[in-house]
Each structure stands twice: as structure tokens, then as C-alpha cells.
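Asks: Below are the sequence and a predicted model for it; my questions follow.
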Amino acid sequence: MTLETKKSVFVELRKFLSQFSEKKSDRKSDVLNNDIFFDDFENLIHLSQSHNGWYTPEQVYFAINSWAEALTDENLDKWLSQYSFDTTENEKTVALILAGNIPLVGFHDFLSVLITGNKASIKTSSNDQHLLPFLAKYLIAADETLKDKITFVEGKLENFDAVIATGSNNTARYFEYYFKDKPSIIRKNRNSVAVLNGKESKEELEALGEDIFRYFGLGCRNVSKIFVPKDYSFDGFFEAMFKYQDVIHYEKYANNYDYNKAVFLMSNFKLLDNGFLTIKEDSSYASPISSVFYEFYENIEDLQSRLEADSEQIQCIVSNNLIKNSITFGQTQKPQLWDYADNVDTITFLLTTK
């Protein structure tokens, strides 16, 4: 199976995914196997919240649309052109232990394993057991040779050559011990931050709200902490966040908001609160759901040095070009194919592991 053939299968998947929209899905006559998969996928999207209360149709549609935008011919070519693919493939079985905090969070690892000509032995999270297996069925229907490349495992993972595992800091310690004799990528908890200087426009701050509230803040790319200069006024920040007030209508989010606010207040922490989001001064990077931590800075160069020193705790940084290698507001949950989790190049790992 050539690289071009592999790419073409994922382009077919892109055509399939691009039909689905929160406003109105649009069935196209020229999409492969629509008669088999279209209705079932639409139903699955709307059933996802019954499988995982955080997977509202809005969030699932967003994840699907993000992958539809990513899997273009141009993006695949740009991503893969920097690598040297051996025409005589050294096929490996790669165990994938996936997280389930946001919809399809493990899809990039799945894509990377297959595009490099390897087999994927997949253990899904109990929180996300349906979306990826469905897309795998679509890919197999598009190219039957993938049937022997994709296995979903319910019990113990066995007979694999390498592993990519994602989990909490606690589970990562278990993974590191259990897989110590295998080539591995082990991912731990990370959080994302934003750096503000008080000159951001309302539009930029509203875009920052997307970075905070998308997927209810459950992703490692969600902004959980902001750095602001001394004497920063939060009035403009809260005004911009008002756009996302409807988040409080989701029961699971509202329960977290009530609980975490109560815990903070009982501990006599000083809070700023707008009725659906609390912000609290705190040196930690990981804030609970419905809360964002903040910290003051005096010197942007010193802050740059600190963020570099803490890089293993940070997934991405959002700013208006204040910090080196930061990304623009509103883009944290729209990573490109070449934006690797934890800055670990998965393709290089897969191509060089023997």
C-alpha cells in the first residue's frame, strides 16, 4: 500500500466528515459508501452525549469539522513531505492507549500509525468507545487492506512492538513501568496558557473564550491559566466572556461550577466571578472545570524564561505575539497535522523505531 494510496483513503474520509454540520448535515451523492454510513454516523453523533455527558452534539460536530478541515490533500502533502518513507516498509504493531477527555482526541495517533504503514492495536478510553471505531469501519470499507491493520482491544494489550499511551500523571508512571522494555511515547497531564498585556481587542478576547470554553475546558489545549500585567483590569475580559454564558445550561458544567466555586469560597479564596466562570489568582497551571487561574507578571522576558523552564507542563501558549512560538487567540483546538502533542514528533518515532 503506497503512501499515495494511504493518503487517498484519508481524503475519502475527509469528504465523508465534511458533510456533517451542527446547523444542517448535507448528504452528497459523490461520497463513497454514504448509503451505508451517513445515517448511522448522524445518529451516533446525537447519541454520543448518552455515552459521555460531555460529548454534546455541538462538541462532537466541532471535532468532526476540525478533522474535515485538516485532512486535505494539501495538508497531508505538507505534513508528510518532510519525512523519508522507506518503500520497503518495516511493519510494526503499535499499541495505542487513548484518552477520552474530548471527542476523537486519539485520532492523530491513529492516523500517524496507519499513514506510516504500521498496524494499530487500539485500547479506547471508556469515555470514548464509539466514534473512532465507527471511522475505522468507514476506512476499512474504503480500502479493505486496512482490515488487517486496525484492531480494537478490550482486554490486555499483547503482541505489540511499540506503544503510544496518553493518560494522567499517575497513569503515566504505570505506563512507564509497564512498557519500560518497549519503544514508547508516554504523555502526561499538560495545560495551556494565555499571556495578555491589556491591549487585546474585544474580538481577540472573545476568541480567547473559544480557547477556554471549547470542549468545556477538558482538553490539554484549553487555556486554563492567564498571565496578566500588574494592575490589569478584568472588566474587558469578563465582557468578552459573556458570549459564552450559555455554557452554564449544561448540567455537568453547572455542577462543576457550583462545586468548585463552593470549595474556593469555603477556603476563603478571593474570586472573581461572572455567574458561569470563576477566576482565581494561583501559581498552578491546572485549574478545575469552570475556573481559570491567573497570575500577574512584571516583565515579559522573565515570563518567557519561566514558561520555557516549565515547558513540560505546558501544551501551548496563546498571545498576541508577546511570547515566542505562541499561537493566536481562538486557535488552540484547531491544531494542524504537524502540531504534535507535547512537541514529540510521532511520525519520526514511528519511522525510526525498529
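Replies: Received it, and whenever you're ready, just let me know what you need.
Asks: contacts, neighbours, all on C-alpha from now
Replies: Fine.
Asks: what's around the nearest residue to A165 once chain neighbours are set aside, how many residues?
Replies: Distance criterion CA to CA, 6 or more residues apart in numbering; nearest residue to A165, sequence neighbours excluded, is I97 at 4.5 Å. Residues lying near I97 (other CA atoms under 10 Å) number 22.
Asks: Same question for D39.
Replies: D39, neighbours per other CA under 10 Å, totals 11.
Asks: Doesn't it belong to a helix?
Replies: Yes. Under DSSP: H, G, I helix; E, B strand; the rest coil, D39 sits within a helix.
Asks: Now for the residue nearest to the spatial centre of the chain: which residues touch it?
Replies: Central residue of the chain (CA atoms, centre = their mean): V105, 4.9 Å from the mean position. By CA atoms under 8 Å, 6 or more residues apart in numbering, the residues touching V105 are 98-99.
Asks: The structure to be compared is supplied as follows:
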Amino acid sequence: MTDVALRSKAFVKLGTFLREFCEYSKKPIDLVGINEHWFPEFNAKIDLSGHKNGWHTRENVLFSLENWGRQLTESNINNWLKEYDLTTISPKQVAIIMAGNIPLVGFHDFLSTLITGNNILIKASTNDNVLLPFLAKYLVHIEPSFKKAIVFVEGQLQNYDCVIATGSNNTARYFEHYFGGKPNIIRRNRNSVAILTGKESAEQLHALGEDIFRYFGLGCRSVSKLFVPVGYNFDAFFKAIYPYKTIIEGVKYSNNYDYNKAVYLMSEFKILDNGFLLLKENKSYASPIGTVFYEPYDSMENLMNLLESDKEKLQCIVGNGILKTEIPFGQTQTPSLNDYADGVDTVEFLLRT
């Protein structure tokens, strides 16, 4: 078996572990064998992650784990990697600075680096530094050759060949200054939008709620803005997303919702409010938690021109039969293995660096 096959097989086993764990978490059973130790420990890590970061609820962590479990299958991995020549790679030290806005947000970089035969130096965010070390520990358990390839760094990064860093627009300027002398991928703020025409079904609008509310809207793939026709009536939208009303029961979300509502009302901004989501007309893409911006368009041609000019600011565009690159309603938070952040092919970067 080749090195590539060994690494792929290890991640396939990790995918099986994640799928089995998610089933176990829904209906705990008496455990015998390898999972007798690993499942309870992982449960404890998920609890710890939630204690350290209140945005990382068990529901959202399990959602992330379920998605990765679906992706890490033999057929998915083989289809993903068949476009690349992984036979001639010379192992590099890859420094990865991870964000922590949503659970396991840096896992794709982790996967891409290791499966291509590189070594990884991980600078984890303090907001998400519990789950990935556990998964790395399990990965080493099933494939010991990974042990020397994975290093978590607490202090300053040293002795690396290239860098993948994810952060805000402000931190990106620091990253460019500090890592500019090395080959790098530096990711900045991006947001996701949805294009509504008024012809969407109730099911599509309900699915849009998943794009908006999953991870409390904290991810770059979370829809933070709606483009709507001039004169659009939001009644059908509000009715379709009403089942997501329980999100307001989250203390951190409700605090943000209440604060932003108070600011808008004191500033006498015009808002639409259904008790758990605020809609505000605004040309910006980045909306606060508990708020989604909207902007009317007068023609699809003008809207397409705007989106093209702002493409560097956008991660996902949700729609129905509008763009070739659009994402269907309800699917922004379940990217496949070849959905690269910012449209930059991480594997290709690692192969040519």
C-alpha cells in the first residue's frame, strides 16, 4: 500500500469513527471494544469545548462532526484526490493558523496538509482548541506514522516552509507583514448572501433558515445578507423561518439580538423584527449577530454586476437557477471536500510550494 493510500485509509477510518460517534450521541449504548474508551472521552471534550466557548453548542458541534463523517469516505476522498499527482511531493513544514468562529473550522486545512504527505504546525485559536487535538490523537492511534507529522504550537511559530492563516481583515494585515516572506494563503473576512426573486417555495425559504442560523451566523458560509426585488414582501420569508425561533433561547445569541435591536431603535433605523431575527436594509455584507441585512435590486443584470465587482468579499451565493456557481438553499454549511475557502485550492498550493 502506498503512503497516499495509508493516509487516505486513516482518514476513512476517522470518518467511520465520526459517523459512529454521532449515532452513539443520539442513542447511547453499552460500548465494547475500541470505542469503549474513545466515545466517552470525546463526549467530555465536546462538553469542555462548549464550556470554553459558549457558541460551540453540542448541537452545532455534532452538526460539524456529522458533515465531516459524511465527507470522509473512501469514494469521496478518492474522487477529491484523483485530480492531483501526490506521488512526487516533498514533505514540507506547513504552519497553519486557525480561526475559532465555528467548531473545527480549520479541519479542511488539517486534512489537506496531512493527506498530501506534509507535516503540520498548528496554531489553534483559543476559541476552538479542544476538538481538533482529540481528533489528531485518534488519527495517530489508527495510523502511528502521523505522530511526528502533527505538532500543536502554543508559542511562536518557527521552522516552517509555508503558511496558511485564517483571520479577519485586520489580522490579515499582520499576517501579510509577518509571513510575507514565505509562500502563503492568507484568508480575510468573507460573507455569504442569498438572492431571492419572490418565486421561492416555502421549503426553499425554510432551508434558507439553515444557511442563516446554523452556527448562530458566525461562519463565513452563513448567509448574512439577502438581495430582494424592489418591493419584496417578507411575510413568506418570516413564516418559513419561524421554526428556527428556538435560537433565541441561546443566551449569547439573545444578548446580541437584544443589544442590536436597542441600538437600531435608539438610532431610529427602520427594521423588520419577528422576535428572533432583525432585518435591516444595508449595503454592507457583514451583519451583526441576530441581524440579516437586505438590499433591493431593480434588475438582475445590475445585481450580477454588483456581485462580480464584490466577488472578493463573498464566500457563497445562494440562489435557485440564477448562477452556475450558486449553492442551493440550505446547503451552505455542508461543503464538500473540493469546496475550498475563498476559492483557493489548498491542495494545489501545497503541491506547488
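Replies: Yep, that arrived. Because the structure is a prediction, the values reported are computed rather than measured.
Asks: a helix runs through V60 of structure 1, doesn't it?
Replies: Yes. Assessed with three-state DSSP, V60 of structure 1 lies in a helix.
Asks: What ranges does the stretch 101-250 of structure 1 have for its strands?
Replies: Here the stretch 101-250 of structure 1 has its strands, by DSSP state E, counting those that start in this stretch, at 119-123, 150-152, 162-166, 184-187, 191-195, 223-229.
Asks: now do the stretch 251-353 of structure 2
Replies: In the stretch 251-353 of structure 2, the strands defined using DSSP E, counting those that start in this stretch lie at 271-273, 278-281, 291-297, 314-318.
Asks: Of all the ones you listed, which one is nearest I77 of structure 2?
Replies: strand 314-318 (22.7 Å; CA to CA).
Asks: between the closest one and strand 223-229, how big is the angle?
Replies: Strand 314-318 of structure 2 and strand 223-229 are oriented at 50 degrees to each other (axes from the mean of the first three to the mean of the last three CA atoms, to 10 degrees).
Asks: My guess is the residue nearest to A165 of structure 1 contacts D128. True?
Replies: No. I97 of structure 1 is beyond contact range of D128, at 11.7 Å (criterion: CA atoms under 8 Å).
Asks: for structure 2, longest helix please?
Replies: helix 3-26 (DSSP state H).
Asks: which residues touch it?
Replies: 39, 62, 65-66, 68-74, 77, 86-87, 114-117, 138-139, 142-143.
Asks: Next, the buried residues of it.
Replies: Within helix 3-26 of structure 2, the residues scored as buried using 16 or more other CA atoms under 10 Å are 4, 7-19, 21-22, 24.
Asks: now swap in stretch 111-126 of structure 1 and tell me
Replies: Buried positions in stretch 111-126 of structure 1, judged by neighbour count with 16+ other CA under 10 Å: 111-125.
Asks: Contact partners for N320 of structure 1?
Replies: 195-196, 200, 326-329.
Asks: ok so, going back, tell me which residues touch the residue nearest to A165 of structure 1, please.
Replies: Contact analysis of I97 of structure 1 by CA under 8 Å, 6+ apart lists 122-125, 163-166.
Asks: Among these, which pair sits farthest apart?
Replies: S125 and V163 (15.3 Å).
Asks: Am I right that S192 of structure 1 is in contact with C220?
Replies: Yes. At 6.4 Å, S192 of structure 1 and C220 qualify as touching, with contact defined as CA under 8 Å.
Asks: Need the residues touching each of those two.
Replies: Q315.
Asks: before we move on, back to that, tell me which of the contacts of helix 3-26 of structure 2 fall in helices.
Replies: Per DSSP H, these map to helices at 39, 62, 65-66, 68-71, 74, 77, 114-115, 138-139, 142.
Asks: so how far is the longest helix of structure 2 off the chain centroid?
Replies: Helix 3-26 of structure 2 sits 19 Å away from the centroid of its parent chain (CA atoms, centre = their mean, to the nearest Å).
Asks: what do you get for stretch 182-191 of structure 2?
Replies: Relative to its parent chain, stretch 182-191 of structure 2 has a centroid offset of 15 Å by CA atoms, centre = their mean.
Asks: who touches it?
Replies: 161-169, 172, 175-176, 220-224, 285-286, 312-316, 342, 353.
Asks: ok, the nearest residue to E42 of structure 1 once chain neighbours are set aside to N52 of structure 1 distance?
Replies: For E42 of structure 1, ignoring the flanking residues on the chain, the nearest one in space by CA to CA, 6+ apart is F20 at 7.5 Å. Separation of F20 of structure 1 from N52 of structure 1 (CA to CA, to the nearest Å) stands at 20 Å.
Asks: Show the end-to-end separation of stretch 224-238 of structure 1, please.
Replies: First-to-last residue span, stretch 224-238 of structure 1, CA to CA: 15 Å.
Asks: What of stretch 139-157 of structure 1?
Replies: OK, stretch 139-157 of structure 1 end separation, CA to CA: 23 Å.
Asks: Equivalent analysis for stretch 280-291 of structure 2, please.
Replies: End to end - CA to CA - stretch 280-291 of structure 2 spans 7 Å.
Asks: What are the buried residues along that stretch?
Replies: For stretch 280-291 of structure 2, the neighbour count (16+ other CA under 10 Å) marks 280-281, 285-287, 289-291 as buried.
Asks: Farthest pair within those residues?
Replies: Longest span within those, CA to CA: E281 and I289, 15.1 Å.
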